[in-house]
Structures are given as structure tokens and as C-alpha cells.
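Any chance you can model this:
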Amino acid sequence: MKRIAIIYGGRDFSIGQQDFDRMKSEVEAAHRDGRSVWVRVNYGEGRPQPADLLVGPGIPIALLPIPDEPPTPADEADDVVSHGGDSGPAPDVHSALEPDFPSSDDPAG
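Below you'll find the predicted structure:
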């Protein structure tokens, strides 16, 4: 994945030519170290404008990897079948903004 969608302050931004895992690690490191960093992103459709976002502790941000190729209808159908549609528990979501706390079902926690 070389493109990342970002939701920040309720608005959509994007970053091109950036590795998702690397960007996620950089955001996590900034939060872990208690520092803020500026991230250059694109804002707008068609002819995006450059924008700088301040990322750090207490600043909510969502990173979403954009696949190189959009899924085909067959891929989407396979996903619905393998996940049983909308039934079942919600997926476990890990936030880079929150520290790791033991879950209530963790015997060590």
C-alpha cells in the first residue's frame, strides 16, 4: 500500500507514496514518546492542496490503507461470505492514540 487515507478533525486527507506500516509506526512512536510531529498530507479532490497536520498525544487521527487495486465484486462477495455478513462481534480495533491496557478477559490483567 503506497497511499494512505487520513481522517483528522472530521475531514479527509491523503498521503501518496507512503508505506502504511511505516506511517503507523511513526504516529505510534510520537505518542509513545509524548511528542508532536507535523505530517505533510494532501487535502481536496481533483487537484489536492498540501496541508500540514499536527500529530501527537491527545490528537485523534485515523489511518486507512488504500489498496493498490480496488476490490472486484467477487472479492467483496468472498469477504461477506467469509465474515458471515453483518453478524458476529465487532472487529477488535487498536488505536495508536491509546496505550495498550490488558483486556478484561486477559488472565494477566
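
contacts, neighbours, all on C-alpha from now
Noted.

what's near enough to touch the residue nearest the centre of the chain?
By CA atoms, centre = their mean, the chain has its centre lying nearest to L63, at 2.0 Å. Contacts for L63 (CA atoms under 8 Å, 6 or more residues apart in numbering) come out as I4, A5, I6, I7, F20, K24.

Just the ones of those residues in strands?
Of the positions in these, I4, A5, I6, I7 sit in strands, assigned by DSSP state E.

Which residue, neighbours along the chain excluded, lies closest to the second one?
To tie it back to what came earlier, the one meant is A5. Nearest non-adjacent residue to A5, counting by CA to CA, 6 or more residues apart in numbering: S14, 4.4 Å away.

ok, now how distant is that neighbour from D21?
Distance, S14 to D21, by CA to CA, to the nearest Å: 15 Å.

before we go on, could you also do this sequence so I can check it against the first one:
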Amino acid sequence: MTRIDIVYGGKPYTLGDRTIESLRAEISNAAAAGVPTWLRVNSGAGRYQDAYLLISPGTAIAIVDVQPNLPDVMLTPEETFVADSTE
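I've put the predicted structure just below:
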């Protein structure tokens, strides 16, 4: 089963059985249409409850493709941060 994590308004939500591509298209189409649209997601841990996120132009939303079958990789701080060198 696939899972997508979503951060909206600083709170975490999830979606299951969707692809990143289909979710990105749905969000992009809603924002481009300029008409507010509700996106149904899961809220809570253990016992999920429906939550509805309002998608409109300028909505700040992050989606994360959770890949449970990939090995965890530990990165050093040098690998996770790239400084903007202006010197």
C-alpha cells in the first residue's frame, strides 16, 4: 500500500492508495482553476478521521512520498546542508 504524507498549516495528514503524480495533478488543477477545492485526507494516528484541506491559489502544502521498502540512509550534516557561497 502506498502512503503520502501531507503537511498543511503545520499539521501532518496522510493519504493512502494514491500516487504522487495524481495528487500533484489534483492540487495543481485546483489551484490553476482559481476555485477553492476541498481535498479529503486522513487525520490522526491509529484511528483515522477524515479531514478536508482547502486548496486554493497560494495554499502552502507539502507532499511527501513515503517509500516503506527503501533502506534508511543516514546522512552527515555536511551531506544534508549545502551553504550558499557568495564569496
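
Let's have the ones in strands among the contacts of L63 of the first structure in TSV, adding neighbour count and distance to E28 of the first structure.
Output for these, formatted as TSV (neighbours: other CA atoms under 10 Å; distance: CA to CA, whole Å):
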residue	neighbour count	distance to E28 of the first structure
I4	21	16
A5	18	17
I6	20	15
I7	14	16
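
Flag every buried residue along the lengthiest helix in the second structure.
Counting by DSSP state H, the longest helix found in the second structure is helix 20-33. Residues of helix 20-33 of the second structure classed as buried: I27, A30, A31 (neighbour count, 16 or more other CA atoms under 10 Å).

Translate the second one into the numbering of the first structure.
Structural alignment places A30 of the second structure opposite A30 in the first structure (criterion: TM-score structural alignment).

and its match, what does it touch?
Counting by CA under 8 Å, 6+ apart, A30 of the first structure makes contact with S36, V37, V55, G56, P57.

From those, list just the buried residues.
For these, buried by 16+ other CA under 10 Å: S36, V55, G56, P57.

quick check, nearest of these to T72 of the first structure?
Distance to T72 of the first structure, by CA to CA, is smallest for V55 among those, at 34.0 Å.

Tell me how far that closest one lies from Q17 of the first structure.
Distance, V55 of the first structure to Q17 of the first structure, by CA to CA: 19 Å.

show me where the second structure has helices.
Along the second structure, counting by DSSP H, helices occupy 20-33, 77-80.

what's the nearest residue to the aligned residue in the first structure for T80 of the second structure if we skip its chain neighbours?
Aligned against the first structure by TM-score structural alignment, T80 of the second structure finds its counterpart in D86. Distances taken as CA to CA, 6+ apart place V80 nearest to D86 of the first structure, at 8.0 Å, with adjacent residues excluded.
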